[in-house]
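> Predicted model follows, preceded by the sequence.
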Amino acid sequence: MTLRLWPRSLIGQLVFAVAAMLFIAQAVNFAMLARGQRQQILAHGGGMAVARIIDAVERDRRGVAEADDSDRNRRERVQRLVISNEPTRPPPQAEAAPALAAYVAGLLDEADVRAERVDAWALPPRPHAQRTGFSSRTVVVSAKVGDRYYAVRSRIPTDGKRLQGFLLWQTLSLYLLLLVPILFIAWRAAAPLRDLTRAARGNPALRDTTPLVEAGPSDVRDLISAFNAYRARIAAMLADKDRMLGAVGHDLRTPLASLRVRVEQVEDARLRDKMIASIEEMTAMLADILALARAGSGTEAREAVRLDVLAGDVAADYREQGKDVSLAAVAAVTVQARPMLLRRALRNLIDNAVAYGLRARLSVKVADGEARLIVSDDGPGLAETQIEALMEPFARGEESRNRATGGAGLGLAIAREIAESEGGRLTLANRAGGGLDAVIALPVPE
C-alpha cells in the first residue's frame, strides 16, 4: 500500500502546494537567520577576545609592564585576560568550541598576529540567567603567540530559543494570513464545480432538471452557463425526437390497423392467419422501438416505490398466468422512481428469465447505499462477450429472427434505458453454480 501525499481535489492541491511552498520558504529563512545569528554570536564573543589579545600582544612588543597599569585595569586583567608561559587549561565542565576558535584564528591572521595555536571553550549557561529570560555563556579563548599564551574570558549570548519562537509565530501568522483566504477562494470555486460534476454525471435525457445556479469565479460561471446551454440543447433535441416518433408511430399504426381490417376479408384461412401474424409482429416491433426511444422521457411523475411490494405484485401476476416466477428474500426498501416504467423493466427481465432460464426468482437487497432488484434464473448463463452485446438494441440470445422464440432483441435495452433514467444501472452477471442474475440497482434516498 503506497502513501498518497498529493490530494485529488482542487482545494486540497491548492492548499497543499501553498503550505509546502511556505514551509520551504520558512525553512530557508530559518537557515539564513540561524547562520546570521551564529555569525553575530561569534563576532560578539570572538571580536572582544581578539581585541584583548591584540592589545596584550602590542603591550608585550612595546615592553609596557603590567605593573604600570592602574588598579582598575589590573583587576580587569585578572578577571578577563591571563598571560602565561604555560598552555591554558580548559575550565571545569567546559566544552570545546571549534567554530569560535576558527573564527578567532581568522581574525588574528587578518590583524597580522601569527598565532601558532588557538583554542576555545564554552561553559554552561548560568541558571539565574535562564530564569531572567536572558541566557548567556562564558567562553574562554586561548591563543599562543610566540612563546606566550594569551587567555581571554568573555561572555556570548546563547542562540536558538528566541529565534525558534519568533520563526514559529511568524510561520503560523503566514499560514493564517495566506491559507484562510486561499481556502475561501478555493471553496468558492470548488462548490459550484462539485454541483456541475453531479449534474454532468446525471442522465441528459431527464426533462425535469432545473438549470444550475451560476456561482463562483467568472471562469466557473462561464463553464456552468455553457453547461446549462448544452443541456438545454439536448432537451430540445430529445423533445423534437419525441414529437417525430409520435408522428411516425401514429402514421404507421393507422395503415397497419387498416391493413388488418382488409386482411380479415381474405377467404384463404391459412394465408389470412400468416398475414395477421406478420401484421401483429410489425405492430409489436413498432411498440418496442417506440418504447426504447421514449424510455425515460415519459410524463409519469416520480414517487416513493416499495420494491418488495412491486416485486410481489409482479410475481403474483405471472403466477396467475401459470408461469414459474417466485419470490426469494426481499428487503423492505423504498426508492424514488416511476412505478410504471420500473414495472416494465422488471417484466422485460422476467420474460427473458422465463424464456431462457426456465424460471425466475425475484429478490430485493440493500448494499452500498443502493437497492438491488434481482431477477435470477436457472439457465446456462452467458459468456462475458455476450453480456455486453445483449445490452445493445436488437441483440438476441436466440439466433433466429422469430418473435415467438426470441423477440425483437429490445427487452434488455429498454430495461437498461429505464434503469439509467431512474439514476441507476442494469447489470448481468453469471451466478456461481449456474444461472444468471439480472440486477437493477437504484439509489436509496438518504
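Everything's here; your move. Numbering: from 1, shown residues only.

> contacts, neighbours, all on C-alpha from now
Will do.

> give me the number of residues near the spatially closest residue to Ile182 that is not a sequence neighbour?
Nearest residue to Ile182, sequence neighbours excluded (Cα to Cα, 6 or more residues apart in numbering): Val15, at 7.1 Å. Close neighbours of Val15, defined as other Cα atoms under 10 Å, add up to 18.

> who's in contact with Val15?
Leu179, Ile182, Leu183 (Cα atoms under 8 Å, 6 or more residues apart in numbering).

> which SSE is it in?
Using DSSP states H and E, Val15 maps to helix 10-62.

> in stretch 166-174, what's buried?
Neighbour counts over stretch 166-174 (16 or more other Cα atoms under 10 Å) mark Leu167, Thr171 as buried.

> hold the first one in mind and look at this next one:
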Amino acid sequence: MKALLPRSLMGQMLLAVAVALLLVQTLSAFLIYSAQRESYETGMLNAAAFRLLVETRGREAMRPREKPEGAPFGGPPMRGFPLERSDASPLAKGEPRDTHAEEKLAKILADQSLDVAQIVVVHRVVNQDRPARERMIEHGHDHATPPEVLREQLSDHLLVVGVRLEGSQQWLVSRVRTPRAMNILLFPLIVQTLVIYAVLVGAVAVILRRMSRPLAALTQRVEEFSVTRDLAGQLEPTGPDDVRRLILAHNAMETRIADLLDEKDVMLGAIGHDLKTPLAALRVRIESVEDEHERKRMAMTIEDIVRTLDDILSLARVGRPSDPLERTELSALVVSVVEEYEDMGEPVELGETRRMALELRPTWLRRALRNLIGNALRYGERARVSLERVDGSAVIVIDDEGPGIPEDAIESMMNPFTRGDPSRNSATGGAGLGLALARAIADQHGGALVLTNRHEAATGAVVGLRATLTIPLG
C-alpha cells in the first residue's frame, strides 16, 4: 500500500485533497440523488393518487351532470395510461414490493378520506408490463414515433399502483411512467465535481508548489552540505514566511557547523603536531636505555600511541576528506588489499569477486578494508573476502572464524573506543577505533557497514563474524 502513495509532499497533499473532495462529493451526490428520488417518487405517487381519486370521486360527481366518462370535473381527458380495473392484484409472483411507497400512498389517500383496504406498489420497466407496453406501441403507431424513440420509451421506468377499496373486491390499477431518467442530475453532478476538482486541486497545487520548491531546494542543499561542507551554495530565502525562516535558520546552522569543523581541524592539527614532536624525541631517547627488553617495550608503547593518534586524526578527518572522488575498479582495489596480507603470510582468502567501477576515495576505502581484515585476523584467526553486486550496490563481505560478538553488543562495537577484548596486549591491542573508522568511511561513500554473527546450519552455534560493507554504485 505504501508503494502506491506519492513520496513527495506535494503529491501526498494533492492526494489527500482529492480523496477528501471525492468523499464530500460522494456524500453530496448521495444526498442529492436521495432527494431527487424522493421527489420523483412523491410526484409519481401523487399522480397515481390523483387518478384514483378521479376514478372514485369524479365519476360520482359526473353522473348528475351526465359528463362523458374519462373527463372528470368537466376537464379534458387525462393523458397517459388509463386507470384499469382488475379482479386480481397487479403484483406478479416473486416481484418485490415497495413498502415505503405504499406507506406514503396510504397516507396521501387517508388525507383525502379515501378508505383503502389494501395497497400494492411495484416498480417495473414499461416493456415488462403488458398493458403499458401495448398502450405505448399503439400510441407510437398512431403518432408515427421513430423506432429508436419508441425503444427508449419502452425502457422508461414505470410505477404500478394497485388499490383495493374497503367493501370492494376489485383492484384499481394506476400506471405512471417517468419519461426521463431518475438520474437526471447525475450529469450536472459530474460536471460540478470536475469543475470543483479543477479549481480546488489547481489552487492547492499552486500553493503547494510555492512551498515545495524551496523545501526541495533546501533538501538538495542539505544533501550537498553533508558531503562538501561548503558554504558557497547557501540558499536565498524564498517561499512563504515559514519556509523563509526555515531556510534562514538552516543557513545559520550551516555556518555554525562549518565554523565548528574548522575549529576542530585547527585543534586536531595542533594536537597532532604537539604530540608527535615529543613522541619522536622519545624514540631517540629510548635508544640510550641499556636494557633491550625494556627498550622494546617502551618502543611498542610509543608505536601504540602513534597508531592511536593516527586513528583519532583519521576519524576526525573522514567527514571532510581532502582527496577527490576517483573512478576506481573496486575489484582490483579489493584484490590489491588482499595481496598485501598474502605477501605478509597472513591467512587471508579471496573469494568470488565481480568487476565493477564506481566513484570513490580509494585511500579511505583501503583504510576501511585493512581495518576490517585486521580485526578478522586479530579475533577470528582467518579472513575471507568477497565482492558482489546486490540491488545496484557493491557489497564487500569479510568473514572470520572467531567467536563472534554478543547480539546485544554488535551495534555498540562500532562506536569509538569500544573493544570486544578489554585487554591491551600485543595480540589484540588497539584503541577500539578500527570499526568506527570503517563505518565512518562507509557513511562517507553513502553506504553502510553491518556486522552479523555467522551460525552453523545444523546446530545454530556461532562460527564467526561477518562484516558487510555496502557502497551504492551511483
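That came through, no problem. Note that the structure is a prediction, hence the values are computed from the model and not measured.

> Need the TM-score between these chains.
Overlay of the two chains. TM-score (TM-score structural alignment, normalised by the length of the first structure): 0.80; 441 aligned residues with a Cα RMSD of 4.1 Å.

> Arg233 of the first structure - that's part of a helix, no?
Yes - under DSSP: H, G, I helix; E, B strand; the rest coil, Arg233 of the first structure sits within a helix.

> Do you have the strands of the second structure handy? List them.
Using DSSP state E, the strands found in the second structure span residues 84-86, 116-125, 157-165, 171-178, 326-329, 348-350, 357-360, 383-390, 393-400, 448-455, 462-472.

> Please identify which of those strands is closest to Gly272 of the second structure.
strand 357-360 (26.7 Å; Cα to Cα).

> before we move on, the earlier item: gap between the residue nearest to Ile182 of the first structure and Ala190 of the first structure?
13 Å (Cα to Cα, to the nearest Å).

> what's the nearest residue to Leu45 of the second structure if we skip its chain neighbours?
Leu105 (6.2 Å).

> Gly406 of the first structure now?
Glu398 is the one closest to Gly406 of the first structure (Cα to Cα, 6+ apart), at 5.5 Å.

> and that neighbour, how many neighbours?
By other Cα under 10 Å, the residues close to Glu398 of the first structure number 13.

> can you check Pro214 of the second structure too?
Pro214 of the second structure - counted by other Cα under 10 Å - has 21 other residues nearby.

> Please tell me I have it right and it contacts Thr238.
Yes - if you go by Cα atoms under 8 Å, Pro214 of the second structure and Thr238 touch, sitting 6.3 Å apart.

> Narrow the contacts of Val15 of the first structure to those in helices?
Leu179, Ile182, Leu183 (DSSP state H).

> Can you tell me which of the residues you listed is nearest Leu100 of the first structure?
Nearest member of these to Leu100 of the first structure, counting by Cα to Cα, is Leu179, at 41.5 Å.

> From Arg209 of the second structure, how far out is the equivalent of the closest one over in the second structure?
By TM-score structural alignment, Leu179 of the first structure lines up with Val201 in the second structure. Separation of Val201 of the second structure from Arg209 of the second structure (Cα to Cα): 12 Å.

> Please enumerate the shared neighbours of these two.
With Cα under 8 Å, 6+ apart, Val201 of the second structure and Arg209 have no common neighbours.

> what sits up against stretch 351-359 of the first structure?
323-325, 360, 375-380, 411, 435-436.

> Quick check: buried residues in it?
For stretch 351-359 of the first structure, by 16+ other Cα under 10 Å, it's Asp351, Asn352, Ala353, Val354, Tyr356, Gly357, Leu358, Arg359.

> now these in TSV, with distance to Asp240 of the first structure?
TSV is the format used below for these (distance: Cα to Cα, whole Å):
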residue	distance to Asp240 of the first structure
Asp351	32
Asn352	32
Ala353	35
Val354	37
Tyr356	37
Gly357	39
Leu358	42
Arg359	41
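
> Mind checking which of these land in helices?
Per DSSP H, the subset of these in helices is Asp351, Asn352, Ala353, Val354, Tyr356, Gly357.

> any idea what the third one aligns with in the second structure?
Just to be clear, that refers to Ala353 of the first structure. Using TM-score structural alignment, Ala353 of the first structure sits opposite Ala376 in the second structure.

> any idea how far Pro181 of the first structure is from the residue nearest to Ile182 of the first structure?
Taking Cα to Cα, one finds Val15 of the first structure at 10 Å from Pro181 of the first structure.

> Then Gly46 of the first structure?
47 Å.

> Ala190 of the first structure now?
14 Å.

> Same drill for those two, tell me which one is more crowded.
The neighbour count for Ala190 of the first structure versus Pro181, taken as other Cα under 10 Å, is higher for Ala190 (18 against 12).

> can you pull the contacts of that one?
Contacts of Ala190 of the first structure (Cα under 8 Å, 6+ apart): Leu10, Ile11.

> before we move on, the earlier item: out of the ones in helices among the contacts of Val15 of the first structure, flag the one nearest to Met244 of the first structure.
Relative to Met244 of the first structure, and with distances defined as Cα to Cα, the nearest of these is Leu183, at 50.4 Å.

> Looks like Leu350 of the second structure contacts Ser386 (just checking).
Yes - using Cα under 8 Å, Leu350 of the second structure makes contact with Ser386 at a distance of 6.2 Å.

> These two: which has the busier surroundings?
For Leu350 of the second structure and Ser386, the more surrounded residue by other Cα under 10 Å is Ser386, and the numbers stand at 19 against 16.
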